[in-house]
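Engineer: predicted model follows, preceded by the sequence.
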Amino acid sequence: MKNSVFSQKIYSFLLATYRWYLQTPERSLHEAYDAALKIKEIEDKHFNGNKIDIDSAMYSNSVMDYFESDLKKLLKIVRMRLTEFRASRWFLNEENQKAAQKADIQHLSPSLVLEKLNFIDQVTSKYTNISDQTTSKALVVRPPNIAANSVISDDDSLLVNTPTLPPKIPNRDSDKKPKSKLKADTMGVLPRSILSTISRLQVELDPNSEQDVIQTFRQTQRRTIISIRFILLLIIIPLLTHQIAKAFVVGPIIDRFRSSEQMQIFLNSEMEEEALVELQRFEERLKFENLIIKAPPLLPEQIETEMKNKAREISEEFRRESSNAIKNVFADVFSVVAFIWLLLVSKSSIAVIKDFFDHIVYGLSDSAKAFIIILFTDIFVGFHSPHGWEVLLEGVSRHWGLPANRDFIFLFIATFPVILDTIFKYWIFRYLNRISPSAVATYRNMNE
């Protein structure tokens, strides 16, 4: 009896699963159609039936971020459900359709399916490049340091939609073009300066130029706001995570296990040596003060009592410091996890902030570029940099309660700044020398 009931349950479950499988195309199409209806509803309600434009001046940046988030989510649902619709229709054959008819599963008529697909295409066709618009549209600005008469390959047009690359330099493929074409591109009937002046006048006389300038300014403003906000998040979120985890998660656990008096006070020998030096200095200070005030000498029992009180105070202080070092280790793990999570969920913001820094760096003058390069190289790989690295590594060791290993510190200072200096020189030779040769010449003159 039990076996028959169990078999009946399994059969019912398999039948329900099979019915769900047969209904997959219609269910996927229905969900995609609902998402398209929601997009259309937002257009009709908030944008007068027009496209949801992320650069629209009708609403504030916060409101447009809200609409942009909903639009991305709905477009993702439409793409996933249409893919599921096509795949499920490909796997369903005639036998499956006959089985669906036997199971009383009513399919949509072909005309209704085509009508829904047509509506979905009409709504989503306006947003085919929505990912490019939100991350990189008109965000890449060509640096002003590139010479006006430099030869630019046809692939440079891709830089407009590429937020992760600096301005492209002519490669070998561009050098393989016929010389006659290059001469035709670089030479003309009129001088280049006159042609550039005519082009500038055409832009100024264009009635749409003002709208283009306003749109470019809004895009630049939006990029700046996104970049500054993301930089602040990268700083604030790990710090808040560290403090919250240390105060409410790691701290109570560590205090509970280290509350016993039998627990070890010092994490390493350096802490113990520091405590002994402090206790010895207290004893010497006590005797010195007793001598200069011309008071009766302290009895050995009184000195011993004072020393016991001071030793107890020092032990409590170093116990707290040891516990704090252990808390820092685990709290830092939480901070690193929060930082990595923020990077993973903010890929579009990373692209925007990279373009933001590229625009700032490549937009600087040659002397400013040389000044920044010299400043960074002198701080991190200069003559006095080993002292800074030593202080930094000792601070990190103390933060985690580790003994400052002098051999490791000296080995790090002997290798890492050299590697960093090599990377700086390679970047200057490989990229900056091609993008802005005058900046490299200024750097060499200032460095001499």
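Structural biologist: Looks like it came in fine.
Engineer: only C-alpha atoms from now on, for both contacts and neighbour counts.
Structural biologist: Noted.
Engineer: show me what the one helix or strand residue 69 maps to packs onto, helices and strands only.
Structural biologist: Assigned by DSSP states H and E, residue 69 falls within helix 61-91. Under the contact definition 3 or more C-alpha pairs under 8 Å, 6 or more residues apart in numbering; DSSP states H and E, helix 61-91 sits against helix 24-46.
Engineer: the helix it packs on: which residues count as buried?
Structural biologist: By neighbour count with 16 or more other C-alpha atoms under 10 Å, helix 24-46 contains the buried residues 24-37, 39-40, 42-43.
Engineer: what's the angle from it to helix 61-91?
Structural biologist: Orientation of helix 24-46 against helix 61-91 (axes from the mean of the first three to the mean of the last three C-alpha atoms, to 10 degrees) gives an angle of 160 degrees.
Engineer: need the residues that contact helix 24-46.
Structural biologist: For helix 24-46, the external contacting residues (C-alpha atoms under 8 Å, 6 or more residues apart in numbering) are 49-52, 71, 74-75, 77-79, 81-82, 84-86, 88-89, 107-108, 116-117, 119-120, 123-124.
Engineer: again, but for stretch 75-82
Structural biologist: Contacts for stretch 75-82 (C-alpha under 8 Å, 6+ apart): 28, 29, 31, 32, 33, 35, 36, 124.
Engineer: determine how far it lies from the middle of the whole chain.
Structural biologist: Here the centre of stretch 75-82 is set off from its chain's centre by 26 Å, with C-alpha atoms, centre = their mean, to the nearest Å.
Engineer: next, the buried residues of that stretch.
Structural biologist: For stretch 75-82, burial by neighbour count (16+ other C-alpha under 10 Å) applies to 75, 77, 78, 81, 82.
Engineer: this is the other structure I want to compare:
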Amino acid sequence: MNNFVFTQKIYSYLLAAYRWYLLTPQRSLDEAYQAALQIKSIEDEHFNGQKIDVDSSSYSSSMMDYFELDLKKQLKIARMRLTEFRASRWFSNESNQKAARKTGIEYPSADIILEKLRFIDEVISKYTVADPEINSAIVTQPQIVKVDEVATQKSPAPLTTPSANKNIEQKLKPRRKADTTGVLPRSILGTISRLQVELDPNSEQDVVQSFRQAQRRTIISIRFILLLIIVPLLAHQLSKTLIVGPLISHFRQDETANVFINFEMEEEALAELQRFEERLKFENLIGLTPTLNPEAIEDKLKEKAAEIAEEFRGESANAIKNVFADIFSVVAFVWLLLVSKQSISVLKDFFDNLVYGLSDSAKAFIIILFTDVFVGFHSPHGWEVILEGISRHWGLPANRDFIFLFIATFPVILDTIFKYWIFRYLNRISPSAVATYRNMNE
């Protein structure tokens, strides 16, 4: 009877989940439409139907910050839901539509869908090029002028004027440091750039603007890095606790489930039981414990064996849960990457400025540290520990042949890629850093 009730609950949950899946296109489109309506209402009420301009002088800075935050929130909702709408429509087919009609779901007509899509596109297209936060961090990248590190472009302008900013905004892909090389030595170009900045009457305003853009880029990058870490971990823990755990615990009964899912666990359990038996006999022989007859020793061994079996049964179930929870975690990570393309561009620019802005000695130090840890003489031991930990996490036996093959190939490939990066990019951008690296590595 309990199994029947549980089966009925599972069926109702699956049916509700299937209905939620069938309603995904309609729900996503409606949420994107509501977000576009929110943006349109702000435009009509406060900006006379025009685009929300963060540089507007009609409101104070605090009010513009409020509008900017609301705009950013609604734009993110609209874009995410449009992506979800396209993905769900791609998976939708005729059989799904028939199943939806059987469950009482009526999809809106094509005219209504196209009208909503047209309205959404009209609203968010105004902010496609100049997003108030992300695109401003992508388009204009502030550079700190140094005599020996900057001015790698043919026409150096680390701090641009407002007219230059407009020209830059027309180019959707900014040129990074690793994409260009200078004809003249960079020290001469850096001196010329510094003089241009010092003689520019608008340099103070440009410095403030550049600092704000750099601050936004840093905030976006750090926030996105934290999301890349926190979201998969939350997806893993929540799915393991709420979805995978209860299902595994129900279908894998403790009484009938296998205690061990691989031979390594069995060997570890036998070794632990053997150590317990030897310790028990040793303490009995030297008089640390009351004298035990063979029957008492056998009873204690049975209790210990049951305890070990329970422990490894739970460890086996936990390994199976980890496999499915990791799948949810990977899906959440990939989904976050798909809906955060602009944040990824900002993150690339952030690391580009961070890495290439270091001094030559700092670059050489990081290169040596990275290569010694991952492709150095002692790196095989680290890779072996990592692979064995992953195998134990998933409840798989540690295949020594696979581990040795991986250690023999992957660090070599990684070392080749890293050397190619040094030869292809770093040697062109900062040859002095390459020379410092070679001197420190000798």
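Structural biologist: Perfect, thanks for sending it. Small disclaimer: the values here were computed from a predicted structure and weren't measured.
Engineer: can you give me the TM-score here?
Structural biologist: Scored against TM-score structural alignment, normalised by the length of the second structure, the superposed chains reach a TM-score of 0.69; 351 aligned residues with a C-alpha RMSD of 3.8 Å.
Engineer: after the helix holding residue 69 of the first structure, next one along is what?
Structural biologist: Using DSSP H and E, the first helix or strand after helix 61-91 of the first structure is helix 94-102.
Engineer: which residue numbers in the second structure go with that next one?
Structural biologist: Using TM-score structural alignment, helix 94-102 of the first structure lines up with nothing in the second structure.
Engineer: for stretch 10-25 of the first structure, same thing?
Structural biologist: Going by TM-score structural alignment: stretch 10-25 of the first structure matches no residues.
Engineer: and stretch 387-398 of the first structure, by the same measure?
Structural biologist: Residues 381-392 of the second structure are matched to stretch 387-398 of the first structure when aligned by TM-score structural alignment.
Engineer: in which helix or strand would I find the corresponding residue of the second structure for residue 199 of the first structure?
Structural biologist: By TM-score structural alignment, residue 199 of the first structure lines up with residue 196 in the second structure. Following DSSP H and E, one finds residue 196 of the second structure within helix 186-199.
Engineer: list the helices and strands that helix packs on?
Structural biologist: On a contact count with 3+ C-alpha pairs under 8 Å, 6+ apart, helix 186-199 of the second structure meets no helix or strand.
Engineer: for that helix, which positions count as buried?
Structural biologist: Those would be 186, 187, 189, 190, 191, 192, 193, 194, 196, 197, for helix 186-199 of the second structure by 16+ other C-alpha under 10 Å.
Engineer: can you check stretch 266-279 of the second structure too?
Structural biologist: By 16+ other C-alpha under 10 Å, the buried positions in stretch 266-279 of the second structure come out as 269, 273, 276, 277.
Engineer: which of the residues you listed lies closest to residue 171 of the second structure?
Structural biologist: Distance to residue 171 of the second structure, by C-alpha to C-alpha, is smallest for residue 269 among those, at 64.0 Å.
Engineer: hey, where'd the helices end up in the stretch 51-200 of the second structure?
Structural biologist: 61-91, 94-102, 110-124, 134-139, 162-169, 186-199 (DSSP state H, counting those that start in this stretch).
Engineer: right, so of those, which gets closest to residue 411 of the second structure?
Structural biologist: The closest of those to residue 411 of the second structure is helix 134-139. By C-alpha to C-alpha, the value is 33.8 Å.
Engineer: who touches that closest one?
Structural biologist: Here helix 134-139 of the second structure has contacts from 129-130, 168-169, 171-174, 213-214, 216-217, 220, 342-343, 345-346, 349, using C-alpha under 8 Å, 6+ apart.
Engineer: try it again with 6 Å
Structural biologist: For helix 134-139 of the second structure, contacts defined as C-alpha atoms under 6 Å, 6 or more residues apart in numbering pick out 169, 213, 217, 346.
Engineer: also stretch 82-100 of the second structure?
Structural biologist: Residues outside stretch 82-100 of the second structure that contact it (C-alpha under 6 Å, 6+ apart): 25, 28.
Engineer: in the second structure, where's the longest helix?
Structural biologist: Scanning the second structure for the helix with the most residues, using DSSP state H, yields helix 294-338.
Engineer: tell me what angle it forms with helix 61-91.
Structural biologist: Going by the same axes, to 10 degrees, helix 294-338 of the second structure is angled at 110 degrees with respect to helix 61-91.
Engineer: where in the first structure does the very next helix or strand once past helix 294-338 of the second structure align, residue-wise?
Structural biologist: Remark: after helix 294-338 of the second structure, the chain's next helix or strand is helix 341-356, criterion DSSP H and E. Per the alignment by TM-score structural alignment, helix 341-356 of the second structure matches residues 347-362 in the first structure.
Engineer: now find how far off-centre that stretch is within its chain.
Structural biologist: How far stretch 347-362 of the first structure lies from its chain's middle: 10 Å, per C-alpha atoms, centre = their mean.
Engineer: that stretch: average distance to aligned residues in the second structure?
Structural biologist: Per the superposition on the second structure, stretch 347-362 of the first structure and its aligned residues are separated by 0.8 Å on average (mean C-alpha distance after the TM-score superposition for the first structure).
Engineer: wait, residue 143 of the first structure sits on residue 363?
Structural biologist: Yes. Between residue 143 of the first structure and residue 363 there is a contact at 5.4 Å, judged by C-alpha atoms under 6 Å.
Engineer: in JSON lines: the contacts of helix 134-139 of the second structure, plus distance to residue 112 of the second structure and neighbour count.
Structural biologist: Putting those into JSON lines (distance: C-alpha to C-alpha, whole Å; neighbours: other C-alpha atoms under 10 Å) gives the following:
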{"residue": "169", "distance to residue 112 of the second structure": "35", "neighbour count": "17"}
{"residue": "213", "distance to residue 112 of the second structure": "40", "neighbour count": "22"}
{"residue": "217", "distance to residue 112 of the second structure": "39", "neighbour count": "25"}
{"residue": "346", "distance to residue 112 of the second structure": "36", "neighbour count": "25"}
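Engineer: let's have these in JSON lines, adding distance to residue 111 of the second structure.
Structural biologist: Shown next, in JSON lines, are the contacts of helix 134-139 of the second structure (distance: C-alpha to C-alpha, whole Å):
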{"residue": "169", "distance to residue 111 of the second structure": "36"}
{"residue": "213", "distance to residue 111 of the second structure": "42"}
{"residue": "217", "distance to residue 111 of the second structure": "41"}
{"residue": "346", "distance to residue 111 of the second structure": "37"}
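Engineer: what's the burial count for residue 303 of the second structure?
Structural biologist: 11 (other C-alpha atoms under 10 Å).
Engineer: could you report the separation of it from residue 309 of the second structure?
Structural biologist: Distance, residue 303 of the second structure to residue 309 of the second structure, using C-alpha to C-alpha, to the nearest Å: 10 Å.
Engineer: how close does residue 51 of the second structure sit to residue 32 of the second structure?
Structural biologist: Going from residue 51 of the second structure to residue 32 of the second structure by C-alpha to C-alpha gives 18 Å.
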